[in-house]
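Chemist: here is a sequence with its predicted model. Questions after.
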Amino acid sequence: MRANAPPSHTDVLLFMPPYWDVYGDIDVRKIGFILPSLGVAYVASYLKGNGIKVRLVDVACAIRSEEEVASTIRELRPRMVGITAVTAGMPTVHRIAQITKQIDPEIVVVAGGPHPSALPADTLEEPAIDLVVEGEGEVPLLELARGTSPEAVPGVTFRGHDGGIVSVPRGPLLEDMDALPVPLFDHLPVHDYGYLVLGNALPVLSARGCPLPCTFCASTVVNQRRYRARSPEAFADEIRWIHSRFGIDSYVFCDDTFTLDQKRTVALCEELLRLDFPIRWSCMIRAAGLRRSTLAIMKRAGCRLVEIGAESGDEEILESIQKKTKLHEIRTTVDRAKGVGLLTNAFFILGLPGETPETVKRTIDFAASLPIDFAQFSMFTPLPGTASWDQVEESPDMECIANDWSDFSRYRGAIVNSTALPARELEALHRSAIRRFYFRPATAWRSFRRMETLGDVRRLLHQAASVARMARLRRPQSAG
């Protein structure tokens, strides 16, 4: 920093931008669907454990305005600001970077996360961003915080002296997951976070990465399809520590696929059953080959909600996106989950490459035929770094019609126009899917039956209002 500047209070200030940009007009805070970025919390803890003075700020919960962002930077006076980013949140990242440079041009601004990792040179087109960290952030950010020159840090992209883009190849991924410290949730409003039926909850992770080849998934941008698991003992110890420090007893297991290795899933659940306090949790599961016995021990270990990436109700579309799952497997897994008493949430993507109005309608019919408690219908959004992104760019029959990165919300509007399925027709089908699934007696009855507390009732009312907005329902005006 400048010679006449006051001494730095913080080495690194990490911002978590609000991820609800992904959800368009839905207020995720009101429906109990807001969590801190676990990846950033791990990076913060890793830095702290290596002697770096770090502060983590969640813009989603703790900061409500640009003025508060500026005030935080002035108060903490960091040498470096790090900002994580998904695609739809890039305009927010740009604004935080600009505010930082307006306060002190000498502060080094670093962007990381899925979007900058996929498009590092594009990210550096914003002048207020100095460096991009690609992939996992722990090791590169630690080296930068220690003052190592960017050209000597694997995975860093920056502007060279001539203004050209310089990219240092990524280093190896972290292998020993048990060596990771507990994520840093200090200074975060931990009791403001929550997830669907769990109420107040925090995220935890038992494994990083996923080896599956789904064409639309951006997880590979950071984890390169490498699956790296923690031991059951280390995972349970982390939950013990979080529970003792914050009193949290509900958790979102953020593994890409918690049941990828069912033998390991059972071992994890056996370890959770040894905890001396009860917990509730949710996780993502894989439908293919999931045994009833695995779901049963998950239920006994505290699982309340399982989430399934169903994606489509058309076999050919599932095959084209390399989902490696059949429709009958999805139905069987839902039935087994319901049979052991688990709540279920299924994700569907409408408008995938190759879709027609008929295939989308088959997906809507399939979703309505399943005894699931929740369904999330998103519109196909090709994310940078995925095979789907390349497919849209190369296809003469598909065109991305987004104006900027903020349009890359999966729920606000269609951004891909295809010959077989125009964007406006896809949006109409999206509204139809929401109405078809949620505005029927079976869904209302399942929602009523799971009510346990006044908080559940409040969340349900907010969820109903959000669903109505997404479906763009309009009450006829009174004749007065």
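Modeler: Now that the structure is in, tell me what you want to look at. Numbers count the residues shown, from 1 in each chain.

Chemist: please make it C-alpha for all contacts and neighbour counts, starting now.
Modeler: Noted.

Chemist: elements contacting the host helix or strand of residue 464?
Modeler: The secondary structure element spanning residue 464 is helix 454-470 (assigned by DSSP states H and E). Using 3 or more CA pairs under 8 Å, 6 or more residues apart in numbering; DSSP states H and E as the contact criterion, the elements in contact with helix 454-470 are helix 423-438.

Chemist: and after the helix it packs on, which helix or strand comes next?
Modeler: Next along the chain after helix 423-438, taking DSSP H and E as the criterion, comes helix 441-449.

Chemist: in that following helix, what's buried?
Modeler: Buried residues in helix 441-449, counted by 16 or more other CA atoms under 10 Å: 443, 447.

Chemist: stretch 208-226 now?
Modeler: Within stretch 208-226, the residues scored as buried using 16+ other CA under 10 Å are 208-212, 214-223, 226.

Chemist: compute the inter-axis angle for the helix holding residue 464 and helix 423-438.
Modeler: The directions of helix 454-470 and helix 423-438 differ by 150 degrees, with axes from the mean of the first three to the mean of the last three CA atoms, to 10 degrees as the criterion.

Chemist: how far does helix 454-470 sit from the chain's center?
Modeler: In this view, helix 454-470 has its centroid 21 Å away from the chain centroid, taken as CA atoms, centre = their mean, to the nearest Å.

Chemist: and it, what's buried?
Modeler: By 16+ other CA under 10 Å, the buried positions in helix 454-470 come out as 456, 459, 460, 462, 463, 464, 465, 466, 467, 468, 470.

Chemist: ok, and here's another one to check against it:
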Amino acid sequence: MPSYFNAGHHSPLYMVAGHLRRRPQPGRVDTCEAGTLSMNWKGVGDLLYQGRYDVIAVMNDFDAVDGLARFAEYARALSPQSRLITFGRLSSLNPGFFRQFDLDAVVQSGDYECGVAHYVNALAAARPENAGATGLPGVAVRHGDHWREPAGQGDRLAPEEWSLPDVSEIPYQDYDRFYSRDEHKFCGIPFRRELVVPAARGCPVGCEFCEVPDIFGLRERRLPVDTVIDYIRDSYARHPFEYVAFYAPTFTLDRRWVHQLCERFIEGPVSPQWKCATTVHHLSEELVALMGRAGCVRISVGLETLEEAGQGVLPRNKRIEAERFRSLAQWCTGAGIELNAFIIVGLPGTSIQGASRTIELARSLGARIRPTMYTPYHSMTGEMTTRQVSRFNRQLITDDRSVDAADDDRGAGRQRAADARYALLFGAEERLTDVHERIPKRTAP
């Protein structure tokens, strides 16, 4: 059960599958996205028993490890010939944690596609017990009672080598259900179907609370504009998508690329409504206006905090003053774009009062806000229990001892201070988006 849902976070499942299908003699590659609340354990058991898979690649994430041990138990009982490998955001940041589970391999660095393919290729080329005997780039492999460490860092793909998701196998009806409740503050737009376009990987901004640089590197890799246009056109012809979500850590990092894309959208015939995420620093009044003319309906920015005491934790180009954010809100209003502000509660150096003021200011400017809990990924260790790791989900306080009772101006203690933080994340939300009203409904092609 996901604590947060972003369809972009799920796209690696389909990109890894597409990459495996491009291997010589790929065999059959199936996908099953059981994390959308559309399956039960009987259905998982049916799939494992009837599938008779050689390899099962399990995607992991920060908030979805609670069922991993149970899944491995089912797989060993119902498909004992299968080899189990896991890949994903959590294993890339805390690979040692996964060595406690009944798995055969863990992708712990590099692009996920490369790690899984290395392991599958090793199995195809050798006896199972010898797969990865000399080490694999970015992949730890179990041999008996011990683990063989990776043979160096994992590989990275050029954007031209990415296999974009096959829209025919993605359960969009389940995604629609998640996004219909805007008070949950998921990333999608309610009542409209979203096409995710994984446009870029990597980010040089370097926020210490973000996993992107550690997993995908500080150098950005970005799809060619022509590839993006072709993918949108082909996907819209196959499915009734109503807007595009660009999945990129800092969408406007390459302004020249964004200008080229916007000009293509304005010229047509591919002219979707769309949304993106970026930083305040990487936007200008001229660029926001161009994006609005090109169909952009929402820009999400990492505002994080406007509290001066918390600015020192942020990279220099993320230190934003209230007036700068006020200007951005005005630009977005003028361009007909909804501004969505990511705000971090519990950021070191900040207070409950400061976080509340940041949220209140953003709301007063008409912005949709999405608060998350500060999550220090760098403090995870491989010795942690599943319960401990499950708190690193941007919703729970990872360590209650980190809550200073001084956060509570009534001095009522640590629990009340924690409750004050949770009130900002889980309290009733009255301001719901209306951006879907700007996006026309479509019927099936």
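Modeler: Good, I have the coordinates. Keep in mind that what you see is a predicted model, and the values were worked out from it rather than measured.

Chemist: superposing both, give me the TM-score.
Modeler: Comparing the two superposed chains by TM-score structural alignment, normalised by the length of structure 2, the resulting TM-score equals 0.82, with 407 aligned residues with a CA RMSD of 2.9 Å.

Chemist: ok, back up a step: just give me the closest of the buried residues of stretch 208-226 of structure 1 to residue 79 of structure 1.
Modeler: Distances from residue 79 of structure 1 to these, taken as CA to CA, are shortest for residue 222 (25.5 Å).

Chemist: skipping adjacent residues, who's closest to the closest one in space?
Modeler: Distances taken as CA to CA, 6 or more residues apart in numbering place residue 135 nearest to residue 222 of structure 1, at 4.1 Å, with adjacent residues excluded.

Chemist: residue 221 is in contact with the one you found, correct?
Modeler: Yes - here residue 135 of structure 1 lies in contact with residue 221, judged by CA atoms under 8 Å, at a distance of 6.9 Å.

Chemist: got any residues that touch both of these two?
Modeler: Listed as contacting both residue 135 of structure 1 and residue 221 by CA atoms under 8 Å, 6 or more residues apart in numbering are 114, 117.

Chemist: so the residue nearest to residue 222 of structure 1 is in which element?
Modeler: In this assignment (DSSP H and E), residue 135 of structure 1 forms part of neither any helix nor any strand.

Chemist: and for residue 369 of structure 2?
Modeler: Secondary structure from DSSP H and E places residue 369 of structure 2 in strand 368-373.

Chemist: looking at structure 2, name the residue matched to residue 218 of structure 1.
Modeler: Residue correspondence, TM-score structural alignment: residue 218 of structure 1 in this structure matches residue 211 in structure 2.

Chemist: for that match, what are its contacts?
Modeler: Counting by CA under 8 Å, 6+ apart, residue 211 of structure 2 has contacts 89, 93, 377.

Chemist: counterpart of the first one over in structure 1?
Modeler: Under the alignment (TM-score structural alignment), residue 89 of structure 2 pairs with residue 114 of structure 1.

Chemist: which ones are touching its match?
Modeler: If you count contacts by CA under 8 Å, 6+ apart, residue 114 of structure 1 has them with 85, 86, 87, 135, 218, 219, 221, 222.

Chemist: now which residue in structure 2 aligns to the second one?
Modeler: The reference is to residue 86 of structure 1. With TM-score structural alignment as the criterion, the equivalent of residue 86 of structure 1 in structure 2 is residue 61.

Chemist: re the thing from before, mind listing residues that contact the strand holding residue 369 of structure 2?
Modeler: Under the criterion CA under 8 Å, 6+ apart, residues 185, 338-347, 359, 362-363, 394-397, 424-425, 431-433 lie in contact with strand 368-373 of structure 2.

Chemist: do the same with stretch 415-427 of structure 1
Modeler: 350-351, 354-357, 379-381, 397-402, 407-408, 413-414.

Chemist: let's go with 7 Å and repeat that
Modeler: Outside of stretch 415-427 of structure 1, the residues within contact range by CA atoms under 7 Å, 6 or more residues apart in numbering are 351, 355-357, 381, 397-402, 413-414.

Chemist: if you rank those residues by neighbours, which is first?
Modeler: The member of those that has the most neighbours, counting by other CA atoms under 10 Å, is residue 351 with 30 neighbours.

Chemist: now the aligned partner of it in structure 2: how far from residue 429 of structure 2?
Modeler: Aligned counterpart of residue 351 of structure 1 in structure 2: residue 346 (TM-score structural alignment). When distances are taken as CA to CA, to the nearest Å, residue 346 of structure 2 and residue 429 of structure 2 turn out to be 19 Å apart.

Chemist: could you pull out the strands in the stretch 1-150 of structure 1 for me?
Modeler: Taking DSSP state E, counting those that start in this stretch to define them, one finds strands in the stretch 1-150 of structure 1 at 10-16, 33-34, 54-58, 78-84, 108-112, 131-133.

Chemist: so residue 44 of structure 1 touches residue 184, yeah?
Modeler: Yes - counting by CA atoms under 7 Å, residue 184 is a contact partner of residue 44 of structure 1 at 6.0 Å.

Chemist: ok, these two, which is more surrounded?
Modeler: residue 44 (29 against 21).

Chemist: so what corresponds to that one in structure 2?
Modeler: When structure 2 is aligned by TM-score structural alignment, residue 44 of structure 1 is paired with residue 17.

Chemist: how close does that match sit to residue 428 of structure 2?
Modeler: Here the criterion is CA to CA. By it, residue 17 of structure 2 lies 39 Å from residue 428 of structure 2.

Chemist: before we move on, what about residue 334 of structure 2?
Modeler: Shown here: residue 334 of structure 2 relative to residue 428 of structure 2, a distance of 29 Å by CA to CA.

Chemist: out of these two, which sits in the busier spot?
Modeler: It is residue 334, of residue 334 of structure 2 and residue 428, that has more neighbours when counted by other CA under 10 Å, with 13 against 10.

Chemist: need the contact list for that one.
Modeler: Here residue 334 of structure 2 is in contact with no residue (CA under 7 Å, 6+ apart).

Chemist: quick check: which element contains it?
Modeler: Per DSSP H and E: helix 322-335 holds residue 334 of structure 2.
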